[in-house]
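Here you go, sequence then predicted model.
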Amino acid sequence: MRDRGGVAEVFRTARGFGSSPLYSHLLGVVADDPGLIELAAQTRAGQQPTFALFGAVHLLLLDGSNDPLAEYYPSVVGDRARPVDARTGPTFARFCTAYADQIAAILATRLVQTNQVQRALVTRLGLALLRRVTSAPVCLVEVGCSAGLNLRADRYAFTVGGTTVGEPTSPVRIAVDVPDAHLLPALEPVPRIADAVGVDLDPPDLTDADDRAWLRALVWPENAHQATLLRAAMTAVADDPPRVLRGNIIDIGADVAASLPPGVPRLVVHTATRIHVPVAQRPAFDTVIAAFAADGPMLHLALEDDHRTAPSGRPGIGLTATDSTGSRTIAVADGHLAWLEPLPELGARDVTP
């Protein structure tokens, strides 16, 4: 079981829940309740207890648990959902007590494996940056890919800055608020993907109803648009899933890199993945990622740099690009990619794979 004091601190200091008034309120409720902290401490090592506990409760509610707590979840009762009030916290705590065994079982067996499909824009942006410097096919690697939905970024439609690019008939249609979109590279055409591979500790199976339900539960209750995108992407990708390998990138990264065609440019992406890597293992994680450049030119994009402020003043997460010349922050984005603000550094120079 994890250190309870550390778990309480995670709930007390958590950021980035602005799109969920319910979860924003419940963070403080959990932080101040020893019983809830005891339950959240059963989250598996390396996993964020905030996402895990809230996802487990959401899963039970979506599965039909007939409880007054459901009245606060738009994902369950729609527009009839009650706003946060004085009863929200006690109702949540009572639910967790009543369903403690079921919640503990979920925390013991599930990983936080969000597939925020909006984040596919990061992959599309990486492909566009490579296209500026090479017309060659590229290899795409995503670390912490969950079910691999974002590995199909070349098959989705994107509306950015009032312009739609990508596959016009795709059922997966991603719209992102991007001020100063002129700073972005041209998002089409993109290079042909010679190979796409994802790595995940425990990849969900899109043909398994329980796995699909868990991915749905990890979408926050108020975020109906993200849930719609997720359903569309799961349906589309299930028909032609990318290659997804089970394992820890620290252990299998060298084998994954060796499986790629030598000399072919590679785009390595991870979004909100490193945060789930235990702190002691992060240097090894970084070393393995860097080693993908040994057998071919690499562009590495990471949406992981927390506590950044966008030019507009919005708090967000930094998108970092690393190539043979070094690393720089090229944009600040909402964690779920509802918006992305490019920085001048994005257009300051081409990548150098």
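Nice, thanks for sending it over.

For the rest of this, base every contact and every neighbour count on C-alpha atoms.
Will do.

so how far is the first residue of stretch 128-138 from its last?
With CA to CA, to the nearest Å as the measure, the first residue of stretch 128-138 is 11 Å from its last.

so is Asp210 in a helix, a strand, or just coil?
helix (DSSP: H, G, I helix; E, B strand; the rest coil).

Can you give the contact residues for stretch 316-334?
16, 297-310, 315, 335, 339-346, 351-353 (CA atoms under 8 Å, 6 or more residues apart in numbering).

Kindly report the same for stretch 165-185.
Contacts of stretch 165-185 (CA under 8 Å, 6+ apart): 117-118, 125, 128-129, 132, 154-161, 187-188, 229, 232-233, 236, 337-344, 346-347.

ok, 6 Å please
For stretch 165-185, contacts defined as CA atoms under 6 Å, 6 or more residues apart in numbering pick out 155-161, 232-233, 338-341, 347.

want to compare, so here's the second one:
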Amino acid sequence: MPASAAEQAVRAAFAEQAGWCRSLGSPLTALVCDLLAERPWPESVVARRLSEWPGDPRPSGDAVPLRLCGGLHAGVRSGALSALAECYPPHVLPEREQLGSAIDEAIVLPALAECLDRPPQTNEVGRANALFAGALAFADRFPVPVVLFELGASAGLNLRMDRFGYDLGGLRTGDPASSLQLKPAWRGPPPPDSRVEVIERRGVDLNPLDPVTDGDRLMAFVWADQADRVAQLEAALKVARTHPVTLDKGDAADWIEARLAEPQRAGTSRLVYHSIALQYFAPESQQRVAAAIERSGKAATPATPIGWLRFERSPDDQDPTLRLRSWPGGQDRLLATCHPHGGTINWLGGARGR
């Protein structure tokens, strides 16, 4: 029987996701996606939902492949999928038939269908490498205590970026006693050796997660064969449990308009930032976010500066870029190009550059 148009679209989405996983260094997740794109799905609730998916299953849409891959990884981590666990680390990359059979066993479990109800949600702490370097550049220009506002904060792990330790191109910075020590592959000069003094931190997300109760969910969406990312997230969750932050549930545009309308104390700065989040905002929300920040920027003074730090990928960029716009003045600087997960930083911002 020919596959429905919906099933064909879902299979194409798995094939597309396989390409992304392979290019980003996860051969295991790429193989899982290959098999789900190619093999017949055993009759099950999961198969029926996949073949009747009503929306856009692509990675840029409903991200159906990552939903299911997250569910499979969660089952491995919980011990519910023992056959599949034999194919996951610490075991070596399995043969296609072994992995395919294990996936077939998992798909027929009705409980697995629940993962299709939840969009993937990550909190990639490797991006803190770039974000903290950008915060150093902002603090270099405006050396005053800073209030952090993060849009699309997920569990707020990167709101604690000053609680992590770093080696950024030879510059040792951040918290040397932190359980999370980050050292990206760094090209170019180090960022400014400035001080980031955070006096307040707030974040917003449509569905904020709690590092204590939702840690397993976050871990499930990290690709299992990327041991460094797994270890980084485990360490960041430990930091988060010790250092709570305020996360609000809501629309980013509504939220930042309200936050920036609040009085700013003289002698403090504000840094608004987001990482691989803007693409998920509705076009109207993107425009409102930009307009709110620019309005606040026009009102900024040397005693009340504001910065806008963006770790995002635009259609014209091969890799995500790190850009910092700051006021007074509205200067916009391309600071770096980055690996999407933050593990490689090509720093362009120079050591100072006021």
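Received it, and whenever you're ready, just let me know what you need. Model, not experiment: these values are computed from the prediction.

Fetch the TM-score of the aligned pair.
The TM-score (TM-score structural alignment, normalised by the length of the first structure) is 0.81; 328 aligned residues with a CA RMSD of 3.1 Å.

re earlier: can you tell me which of the contacts of stretch 165-185 of the first structure end up in strands?
Cross-referencing these against strands under DSSP state E gives Ala157, Phe158, Thr159, Val160, Leu340, Glu341.

farthest pair in the residues you listed?
Greatest spatial distance in these: Ala157 and Glu341, 19.4 Å, computed using CA to CA.

Among those two, which residue is more densely surrounded?
Neighbour comparison, Ala157 of the first structure and Glu341: the larger count goes to Glu341, with 26 against 20 (by other CA atoms under 10 Å).

residues contacting that one?
Val178, Pro179, Ala331, Val332.

Do you have the helices of the first structure handy? List them.
Per DSSP state H, the first structure carries helices over the ranges 4-13, 21-31, 34-40, 49-62, 74-77, 88-98, 100-109, 120-131, 209-217, 224-238, 249-259, 282-290, 344-348.

Buried residues in the third one, which are they?
Residues of helix 34-40 of the first structure classed as buried: Leu36, Ile37, Glu38, Leu39, Ala40 (neighbour count, 16 or more other CA atoms under 10 Å).

Ala93 of the first structure: which of those residues is nearest?
Distance to Ala93 of the first structure, by CA to CA, is smallest for Leu36 among these, at 6.9 Å.

Distance check, the closest residue to that closest one other than its chain neighbours against Asp180 of the first structure.
Closest residue in space to Leu36 of the first structure, ignoring its immediate chain neighbours: Val30 at 5.5 Å, by CA to CA, 6 or more residues apart in numbering. Val30 of the first structure is 39 Å from Asp180 of the first structure, where distance means CA to CA.

between those two, who's got more neighbours?
Neighbours were tallied for Val30 of the first structure and for Asp180 using other CA under 10 Å; the higher tally belongs to Val30 (24 against 13).

Just tell me what the more buried one corresponds to in the second structure.
Using TM-score structural alignment, the partner of Val30 of the first structure in the second structure is Leu36.

ok, now Ala227 of the first structure?
Residue correspondence to the second structure (TM-score structural alignment): Ala227 of the first structure is matched to Val230.

Quick check: closest non-adjacent residue to its match.
Val222 (6.5 Å).

Check the spacing between the one you found and Arg67 of the second structure real quick.
Per CA to CA, Val222 of the second structure is found 12 Å from Arg67 of the second structure.

What of Leu335 of the second structure?
For Leu335 of the second structure relative to Arg67 of the second structure (CA to CA), the value is 33 Å.

Same question for Leu209 of the second structure.
On the measure of CA to CA, Leu209 of the second structure and Arg67 of the second structure end up 16 Å apart.

just Asn207 of the second structure next, same as before
According to CA to CA, Asn207 of the second structure and Arg67 of the second structure sit 16 Å apart.

Over to Arg172 of the second structure?
Note on Arg172 of the second structure: its distance to Arg67 of the second structure, by CA to CA, is 37 Å.

longest single strand anywhere in the first structure?
As assigned by DSSP E, the longest strand anywhere in the first structure is strand 298-309.

hmm, who's touching it?
Here strand 298-309 of the first structure makes contact (CA under 6 Å, 6+ apart) with 265-272, 315-323, 353.

what's the closest residue in space to Ala277 of the second structure that isn't next to it in sequence in contact with, if anything?
Spatial nearest neighbour of Ala277 of the second structure, chain neighbours left out: Gly152 (5.8 Å); criterion: CA to CA, 6+ apart. Gly152 of the second structure sits next to Val204, Asp205, Ala277 when contact means CA under 6 Å, 6+ apart.

What's Gly152 of the second structure aligned with over in the first structure?
Match for Gly152 of the second structure (TM-score structural alignment): Gly144.
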